[in-house]
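Peer 1: just coords:
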């Protein structure tokens, strides 16, 4: 049974797609129920794996290797040469990302209540997107990773373009163009590695490329290694995103429906960080170390650029969009530090920002449904008409600026601690970004909650509905849990950290 858990987890949304085929599109209540319930198997299985890991079970027992296809006939030389297997597996890092994905998928399905048309098509694409996201974090070879990576692009394009806001089509095509170019670069890297080594298995590639293992095909020159790493940084830099490859993301965050932005900001952007860590640091550790100073500089640019631009925005969605760019800069800075505190802080930031961004974008969607605007100064005085929502918004804002006791604090503290150890001058410069973050978050959140009320409609708003409680309570609870008990994340990541930094066994 253990070898079947990962395939069941990854492809469990197929059950929802199958059920939708037998439901009339007019049965909206039933479709909504299926939309939420069909995300639960992946959540339950992710929690099961997390509890097993916490109890000391070796995650390798859940790995899956099935013969898939190959190129040529090399049985006499090496049967695994140019063979591509269907391989799924998890370590502590991918387990954490799986759990984040499954939690946000369920909460996003609840938030989809704001969708007003064509529920059946919406959830069909939603389930396909979930399969792609789950597959990305479990794929054990680069070709399978790329296939799951591409699966996420197709449903996202339609979910933005059909169910988004006024300028949704432009946002969808911008998303597809930038991410398509990033995918093309990634495919080139994968094909070169496959051609040079005869394998796409990630663990074998790490042995061959990073540890100087033997390849039966062709040696990889130092120059080629640097070129491939730079190409990976570009490919995943589009997804993260890294300045100046970020403009598409701003449109998506503003124009996509809130439920989809929750997944986009919470999970899909994190695929960029996951790829940089798993493949950039994992396959090219020496070259990554040599380029680490440039990665730190890119992170500082992201942090300061995003913070400064967030400071002058009048639309709260744009504030959050630029905030995402800024916070991803902290991820790059932590990775560039190349020490335990920095890398662990970067991974914590990936998870923390996923939860915080999902919470804030859910609250933006909640407000937009009521007032049809996200302009900061048009929704002032929220604390008077919607005190509960205002309270959660304040909590999300405090988490975003790094209030102690919340996940944002511990992730930023570790990332900066790691950077101060390696590059104290650059870390001091980057610290300015934290000050600006506090300013733009407080400016926006306080203007919304306690600012001047500009319309009678604001005074008559209905506070949080029953179905809106679950997402905010779960997300706030997890943000506080990680902030108070960071070991809940640190312990599963222990072996991953040892592998990435080359310490221990």
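Peer 2: Okay, I see it. Quantities reported herein were computed from a predicted structural model and do not represent experimental measurements. Residues are numbered from 1 along each chain as shown.
Peer 1: use CA for all of it now, contacts and neighbours both
Peer 2: Noted.
Peer 1: in this protein, which spans are strands?
Peer 2: 64-70, 83-88 (DSSP state E).
Peer 1: residue 452 and residue 74, how far apart?
Peer 2: From residue 452 across to residue 74, the span is 73 Å (Cα to Cα, to the nearest Å).
Peer 1: repeat for residue 110
Peer 2: Distance from residue 110 to residue 74, counting by Cα to Cα: 50 Å.
Peer 1: and for residue 503?
Peer 2: Taking Cα to Cα as the measure, residue 503 falls 36 Å from residue 74.
Peer 1: tell me which of these two has more neighbours.
Peer 2: Shown here are residue 503 and residue 74; by other Cα atoms under 10 Å, residue 74 has more neighbours (13 against 10).
Peer 1: can you tell me the closest non-neighbouring residue to that one?
Peer 2: Counting by Cα to Cα, 6 or more residues apart in numbering, residue 74 lies nearest to residue 81, which is 6.3 Å off, once chain neighbours are set aside.
Peer 1: contacting residues around that neighbour?
Peer 2: 74, 198, 199 (Cα atoms under 8 Å, 6 or more residues apart in numbering).
Peer 1: returning to that earlier point: quick one: the strands of the chain as JSON lines, columns for distance to residue 184 and mean neighbour count too.
Peer 2: Converted to JSON lines, the strands of the chain look like this (distance: least, Cα to Cα, whole Å; neighbours: other Cα atoms under 10 Å):
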{"stretch": "strand 64-70", "distance to residue 184": "22", "mean neighbour count": "13"}
{"stretch": "strand 83-88", "distance to residue 184": "20", "mean neighbour count": "21"}
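Peer 1: and here's the other structure:
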């Protein structure tokens, strides 16, 4: 039945319809606003899960692709010496699709968004506008994951940019204006780099050896070298002048895309914006920042940098691996020094980005699968930690570790959830973090044993940071002012239980995701493995 419906468009634009419904609700109806928002956020989750089940039975992403032409523009091609009629037609299209990589991430982001909508019960200021921006943010994140066209990806990225800026700048805490400004600046630069890559693609279509005469060009992913292999994307694969131009100029395009998406995942040394944004954002928004925006950035890195340019990725594998180890160690060490629970989680988010880079740099099946699994798992774990941190801060009025302590007695449920999330991030067997870390380290050990050994050191400061946060906040003597705080209410317990259930499920049955990743390997990681990146 799903094959007969525009299910991908329904997943992307259901939050947008929810936004329109929110606009019709009176602003003083707080519970109704939240009910409408949660319902709108749940629809993409239910559709994604249904699609996941259908895809696992029949892993053919082409069954769910949607492609609609919006319009055409005629551009001159060939410069001053162009012949009459040698025009390039730029095709604007709505092209979305799903495969073994984008589908698990879509489930992760839609799950984080639904749980964030539930956790927004604390928001009291301008709730109508808040839920509207939150739903718009979810629409942008899901659209960026399912888009198969650079121009469409750019449009959804701008949606995320605008929505997150307002959510942090209006509903954030201390330093919210500066944090929102940093987010806008860094991600704005990322968008400019993405736009430059798009313009380079258009230029290549019109100025290659064939002059682009009479050609119809789109910004689809199939125009990129590693995604344009014969038989991979059908008739639309890049050929002629575009392929020739990109073969010789792939370095420029790949560097643009690498910087564009590297900025979005907190790549060292461009990470300060992520720390400040997470520290200032309200907890539900931080869930979508660390558990949604960062995984989407990692997806772009995998799809448009490594998969599309496997040859360049092979030559840069050691550099990317080294940057990944630096990110991994740097975030872990700085997390040990933090006196604030929010800052601790923010630096650990940067550390997790390093783990993804290490898996991609390994370039073998184990490492690449580990990187993809870590992206999914990290989104769930970070969302859980931010959810608990927000609940603790709402009750105690602070996230500073020296002012907390003994919360395990009045709040055993939330304290236990935080400890479970900490163990998952550390890589405890039986939880999802173990699988991603294990696959990544095994893949890295196969091709880059020196970097793998150096990366193993990072587990020590991560364990120290997580243990320090748990002992300072949850154990020790109970302060008199916290002795009467309440544990999680039902509306808070539900998202905690759901996120924790998914973390345990993926830890005990990782094949739920790994089988999906491997079944889609012919669609998303074949070019990486064929090129033999890392070895």
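Peer 2: Looks like it came in fine. If you're wondering where the values come from, they're calculated on a predicted model, not measured in any experiment.
Peer 1: TM-score of the superposed pair?
Peer 2: Comparison of the two superposed chains (TM-score structural alignment, normalised by the length of structure 1) gives a TM-score of 0.95, and 502 aligned residues with a Cα RMSD of 2.1 Å.
Peer 1: tell me which of the strands of structure 1 lies nearest to residue 99 of structure 1.
Peer 2: Evaluated with Cα to Cα, those place strand 83-88 nearest to residue 99 of structure 1, the distance being 15.7 Å.
Peer 1: by contact count, what packs against that closest one?
Peer 2: Using 3 or more Cα pairs under 8 Å, 6 or more residues apart in numbering; DSSP states H and E, the elements in contact with strand 83-88 of structure 1 are strand 64-70, helix 142-163.
Peer 1: the first one aligns to what range in structure 2?
Peer 2: It stands for strand 64-70 of structure 1. On structure 2, the counterpart of strand 64-70 of structure 1 by TM-score structural alignment is residues 66-72.
Peer 1: tell me which residue of structure 1 lines up with residue 449 of structure 2.
Peer 2: Residue 449 of structure 2 maps onto residue 424 in structure 1, by TM-score structural alignment.
Peer 1: and its match, what is it in contact with?
Peer 2: Contacts for residue 424 of structure 1 (Cα under 8 Å, 6+ apart) come out as none.
Peer 1: please repeat the previous calculation with a cut-off of 10 Å.
Peer 2: By Cα atoms under 10 Å, 6 or more residues apart in numbering, the contact list for residue 424 of structure 1 reads 416, 417, 418, 430.
Peer 1: could you do residue 328 of structure 2 as well?
Peer 2: The contact partners of residue 328 of structure 2, by Cα under 10 Å, 6+ apart, come to 268, 322, 347-358, 455-459, 462.
Peer 1: which residue lines up with residue 258 of structure 2 in structure 1?
Peer 2: In structure 1, residue 258 of structure 2 lines up with residue 233, judged by TM-score structural alignment.
Peer 1: can you check residue 303 of structure 2 too?
Peer 2: Applying TM-score structural alignment, one finds that residue 303 of structure 2 aligns to residue 278 in structure 1.
Peer 1: circling back to that earlier point, what about the match of residue 258 of structure 2, distance to residue 185 of structure 1?
Peer 2: Counting by Cα to Cα, the gap from residue 233 of structure 1 to residue 185 of structure 1 is 10 Å.
Peer 1: ditto for residue 349 of structure 1
Peer 2: For residue 349 of structure 1, the distance to residue 185 of structure 1 equals 26 Å [Cα to Cα].
Peer 1: the two: which has the busier surroundings?
Peer 2: Taking other Cα under 10 Å, residue 349 of structure 1 and residue 185 do not tie; residue 349 has more neighbours (28 against 18).
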